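Return atomic coordinates for the entry below.
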Amino acid sequence: MRYLSTLFLLAVLVLWSSCRNDFESNPSTGNLKFSTDTLFLDTIFTNIGSSTYSFKVYNHTSDDFTIPAIALERGESSNYRLNVDGIPGKSFENIQVLAKDSIFVFVETTTDITNQTADVEFLYTDRVLFDTGGNQQDVDLVTLIKDAVFLFPSRDAMTGETETLLLGLDSENNEIRIEGFFLEDDQLNFTNEKPYVIYGYAAIPSGKTLTIDAGARIHFHANSGIIASNGATLIVNGELSTDPELLENEVIFESDRLEPGFSDIPGQWGTIWLTAGSTGHSINHTTIKNATVGVLMDSNDGGTDPTLTIKNTQIYNSSNVGLLARTGNVLGENLVINNAGQVSLNCSLGGTYNFNHCTFANYSSIGTGFRELPTVLIDNNLRVNQTDVVVADLLEANFTNSIIYGNQDLELIFSKIDGTAFNYNFKNCLIRFNDFGDQFAGNPLYDFTNTALYENIILNEEPGFKTPSENMLNIGENSAANGKASTPTSGTDILGTLRNTTAPDIGAYESTTFEE
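Now for the predicted structure:
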């Protein structure tokens, strides 16, 4: 009896389902709704694939329906690629959309600018067509394609191996190599005519100079950067811009991902690496953003002049360190470093450092949002393994008219090993150092009353940055740094504003009026 009841129930279910029309639907009649009427795929470089973008197609009616045809207007020749409801292609038939439901359409593109008439950039467009005839609807697709100068390692035609650079030997005498190439003589001047896109590390040969003109744009693929080899020089000749948004004369180093979603993502490329023995570097009116380490400097050339002079420059969103100098010789002025995953400025393994009118800050939220290290770390030692520590003289570390601040209590830390020189001086600086737990009480390194080390120091007062989380380190008129720099002074701030000759401001920016 139970067996017969089960058969009867199954029969009823089969008959009931056969009467339903859930899987039958009529064609749509031009009544589709879309999440957008135009999909902008933002800017990409020629021959580099875009990110995946999407829009939704809605069925707001109470009935299921089928879209008879979905296709790119340019057809199979289109440089756009679609994925409709999980199916890749460029044309589709009979795509069902259930009542009160929707489907996704995903879009990507890769375009070759050499097939176009424009020289540097052009708009590439197409349409996604839904249905035909009088019921046809569409969504426009728009992408700005930029031409660029592409620099990359060669690939051996026989073995398929990519060109590498020898960095040295490890403890077991094995070669340490990195994917990269040496720039040729005709590549040693980067102009502002087209952006540059670099794959791997572009190395400046020994005895050569890479000169970068004002307004140049340098883009790096993942794990890429610039290396100045022993005896090589990097000269970045950025100039003051008239438009603070466009920064038309600034030199900008960033990744090759141009979409807005990547504009502030740290760690998208490697570093600008000034190796031991490289010399005479100059960086002016430059923005370095979204690197692993903004500038990495190994040793100085032993001379009295700075190995690196860096002025009117911003380093933002480094996943590790903004400026890391090991036994460096650095002169910095109107330098701004903010939002690094570890340290904004690390004067490591001794060296010689002079910073004037600089702003060092860290409001980074990379990872957990909690940093174990301060904004500025100064040390005379470097641990090379579990047992060995290398030490070097800190000949001088002079900070004048500068801000050291961030979202943690202790934003200036020293790491000193006795037996070598450890010379430093802070004058007319605003510093955040809230030692609530008296961790450093009695430590002479942090005796802010010692005028031989600290003169006219402002402790733990607000600098009044505009929006530090967004790398806007301008200060307002209510800033504690306002009018507290040493005099006499001359020149301009990082934006070209003349400094007040009688009461200049601490930091890279002269104060302005804005809502704090």
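
okay, CA-based contacts and neighbour counts for the rest of this
Fine.

Would you mind finding the longest strand in the protein?
Secondary structure assigned by DSSP state E gives strand 321-340 as the longest strand of the chain.

just checking, what packs against whatever helix or strand comes next after that strand?
The element immediately downstream of strand 321-340 (helix or strand, assigned by DSSP states H and E) is strand 343-356. Using 3 or more CA pairs under 8 Å, 6 or more residues apart in numbering; DSSP states H and E as the contact criterion, the neighbours of strand 343-356 among helices and strands are strand 321-340, strand 359-362, strand 376-379, strand 381-383, strand 389-391, strand 394-400.

let's see this one next to it:
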Amino acid sequence: MKRILYFFFVFSFLLFWSSCRQDFDFAPSTGNLEFSKDTVYLDTVFTNIGSSTYNLKVYNRSDNDISIPSIGLERGTASNYRLNVDGNAGQTFNNVEIQAKDSLFIFVETTIDIQNQTLLENEFLYTDKINFDAGSNLQSVDLVTLVKDAVFIYPDRDNTTGVIETLTITVDGQPVETEIQGRELLPSELSFTNQRPYVIYGYAAVPSGETLTIDAGARVHFHANSGLLVSDNASLQVNGSLSTDPELMENEVIFESDRLEPAFADVPGQWGSIWLFENSINNTINHATIKNGTVGILIDGNADTALPKLTITNSQLYNFSNYGILARNTSITAENLVVNNAGQSSVALTQGGKYNFTHSTIANYWNNSFRQFPALLVNNFFVDTNNITNVTVFTEANFNNSIIYGNDNPEFILDEVTDPAVTFNFKFTNCLVKFEDSSSSPSGDNYDFNDTTHYENIIRNQEPDFRAPFNNDLLIGNDSAANAEGNTIFSSQVPLDILGVNRTTSSDLGAYQHITF
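The predicted structure is shown next:
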């Protein structure tokens, strides 16, 4: 019994002593650290805009507890990089301890002012090093960031109150104050060139009676909750052109977020919208890519104008948290248009209007969450603030030589409130559509595919053979049901596809002629 008590006492003492031990012996580092990477690339940032935070992991593979005498940026306090080492922020650190077979994280971020730098085509490479120890034990990890110069457009902020300037817009010839943060573009800002990118904070408004012209190859970037607004009697002219190499898109006009890191390349909802106000006029978009916003193009009113409110050609819209195009009682002519990946509908033509889509690919392969609406939504009503349903005229909605498809069923809905006094005219001609008959599919006269008044040469529920629809690659292949199914009347109106390929001999449906993958 005494022996058992003795061993119990000794075991308890050893356990207590080891658990309370605080005096680990940390030997100086000998230059044998290992790193998760030898260079930390912080990707591309705009001047004076903070980067994302990147991490570096430092390993002590030895059997000894070690202390790193110093960790710091080679440029010291003059560096534009910032570090966080094991939870402590700064630019230099002393006696950083790592236990045996353990590691620590170093987090890196930067904000760089491009002024007084030697620029090469409006950008430069900013570099530094994280040095570990010194002398014969010195080890280093490189830091590299590409910094772009830009034209910044932002509203004023009151230095005393901190209140940000809001827009006053013209409605029916009268100024109306809004709560939209932003400002009107100055006369010197009404021409966007391809010399430098443009970064917009808040909403930049095209003043009444003015035109914003955007040259081929221009890049327009929006901060969060920002966008472009075209007001009463103003115009937007986007003059992109076909690139010599379609993969490079050097002559396209690109609208996207101001986050340039690869992690943000396909993230929806990073900015607001291009908003064409009621009574804006003569809006044209050619060879543009619009992506990663909330609503790609929001367009209001003027359904009965002689010219379309918006003419959009050879353009692509991708990755929107709500809608690619949201049209409300307006008029659109679209040719060689590609829209994909929206949290609600890729194209929503609402409250009536006048629409003509030719050789367009309207798809929705959204997989971020559940979506309520199909790729194409068409309706002829709105519910006002008094909860009264107002029925509006649908002069026409024509879809010619087009593809309407996606990863849900059905992928188009004609949501009509019937009113004998109000027309609801639509027609699908030579289109590949996804509309499978099921208990959940809508029914009624609007879905009588034998009615040649509304449907002519329709292909239902056959594969378009998109190359990679979940990655917004909607090129069609050799096995597409859309191949050689186009009506020559419409293909002669749009003789080249979105990539400049001739389609007059044998036209495929949608914006692309098929290729061999």
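
care to give me the TM-score?
Superposed pair, TM-score by TM-score structural alignment, normalised by the length of structure 1: 0.94. Supporting alignment: 502 aligned residues with a CA RMSD of 2.1 Å.

Would you tell me which one of the helices and strands packed on strand 343-356 of structure 1 is buried the most?
Neighbour counts (mean count of other CA atoms under 10 Å) averaged over each of those peak at strand 359-362, with a mean of 29.

corresponding residues in structure 2 for it?
Using TM-score structural alignment, strand 359-362 of structure 1 corresponds to residues 361-364 of structure 2.

repeat for stretch 195-211 of structure 1
Counting by TM-score structural alignment, stretch 195-211 of structure 1 pairs with residues 197-213 of structure 2.

burial measure for G261 of structure 1, as a count.
When counting by other CA atoms under 10 Å, one arrives at 10 neighbours for G261 of structure 1.

That one maps to what in structure 2?
Across the alignment, which pairs residues by TM-score structural alignment, G261 of structure 1 is matched by A263 of structure 2.

Its match in helix, strand or coil?
Classification of A263 of structure 2 into helix, strand or coil gives helix, according to DSSP: H, G, I helix; E, B strand; the rest coil.

sorry, back to before: now render the helices and strands packed on strand 343-356 of structure 1 as TSV, adding distance to L151 of structure 1.
Output for these, formatted as TSV (distance: least, CA to CA, whole Å):
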stretch	distance to L151 of structure 1
strand 321-340	25
strand 359-362	33
strand 376-379	35
strand 381-383	34
strand 389-391	37
strand 394-400	37
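
now whichever residue in structure 2 pairs up with T304 of structure 1: how far from W366 of structure 2?
When the two structures are superposed using TM-score structural alignment, T304 of structure 1 falls opposite A306 in structure 2. Per CA to CA, to the nearest Å, A306 of structure 2 is found 36 Å from W366 of structure 2.

out of the two, which sits in the more crowded spot?
Taking A306 of structure 2 and W366 together and counting by other CA under 10 Å, W366 has the greater number of neighbours (24 against 8).

and that one, how far is that from G343 of structure 2?
Note on W366 of structure 2: its distance to G343 of structure 2, by CA to CA, is 6 Å.

got it, and E416 of structure 2?
E416 of structure 2 is 22 Å from G343 of structure 2, where distance means CA to CA.

same deal with G444 of structure 2?
Taking CA to CA as the measure, G444 of structure 2 falls 27 Å from G343 of structure 2.

can you check F357 of structure 2 too?
21 Å.

if you count what's nearby, which of the two comes out ahead?
Neighbour comparison, F357 of structure 2 and G343: the larger count goes to G343, with 28 against 22 (by other CA under 10 Å).

Could you check which residue of structure 1 pairs with that one?
Under the alignment by TM-score structural alignment, G343 of structure 2 pairs with G341 in structure 1.

same check, this time on G324 of structure 2
The criterion is TM-score structural alignment: under it, G324 of structure 2 has G322 as its aligned partner in structure 1.

can you pull the contacts of its match?
293-295, 315-316, 337-338, 340, 343-345 (CA atoms under 8 Å, 6 or more residues apart in numbering).

Whichever residue in structure 2 pairs up with G238 of structure 1: what's its closest spatial neighbour, skipping adjacent residues?
Using TM-score structural alignment as the criterion, G238 of structure 1 maps onto G240 of structure 2. Leaving out its chain neighbours, the residue that sits closest to G240 of structure 2 by CA to CA, 6 or more residues apart in numbering is A216, at 3.9 Å.

quick one, what contacts the one you found?
Counting by CA under 8 Å, 6+ apart, A216 of structure 2 makes contact with 193-194, 238-241, 251-253.

these two touch, right, V343 of structure 1 and T375?
Yes - V343 of structure 1 lies in contact with T375 (CA atoms under 8 Å); the separation is 5.1 Å.

Of the two, give the one with the bigger neighbour count.
Between V343 of structure 1 and T375, counted using other CA under 10 Å, T375 has the larger neighbour count: 32 against 29.

my read: the more buried one touches S364, true?
No - here T375 of structure 1 lies out of contact with S364, judged by CA under 8 Å, at a distance of 9.9 Å.

got the contact list for the aligned partner of Y154 of structure 2 in structure 1?
With TM-score structural alignment defining the correspondence, Y154 of structure 2 maps onto F152 in structure 1. With contacts taken as CA under 8 Å, 6+ apart, F152 of structure 1 has the following neighbours: 180-181, 198-200, 202.

mapped onto structure 2, which of those hold?
Cross-checking the contacts of F152 of structure 1 against structure 2 gives 180-181, 198-200, 202 as conserved contacts, using both residues aligned by TM-score structural alignment, their matches' CA atoms under 8 Å.

would you turn the residues you listed into CSV with neighbour count?
Conversion of these to CSV gives the following (neighbours: other CA atoms under 10 Å):
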residue, neighbour count
G180, 26
F181, 24
I198, 25
Y199, 22
G200, 25
A202, 24
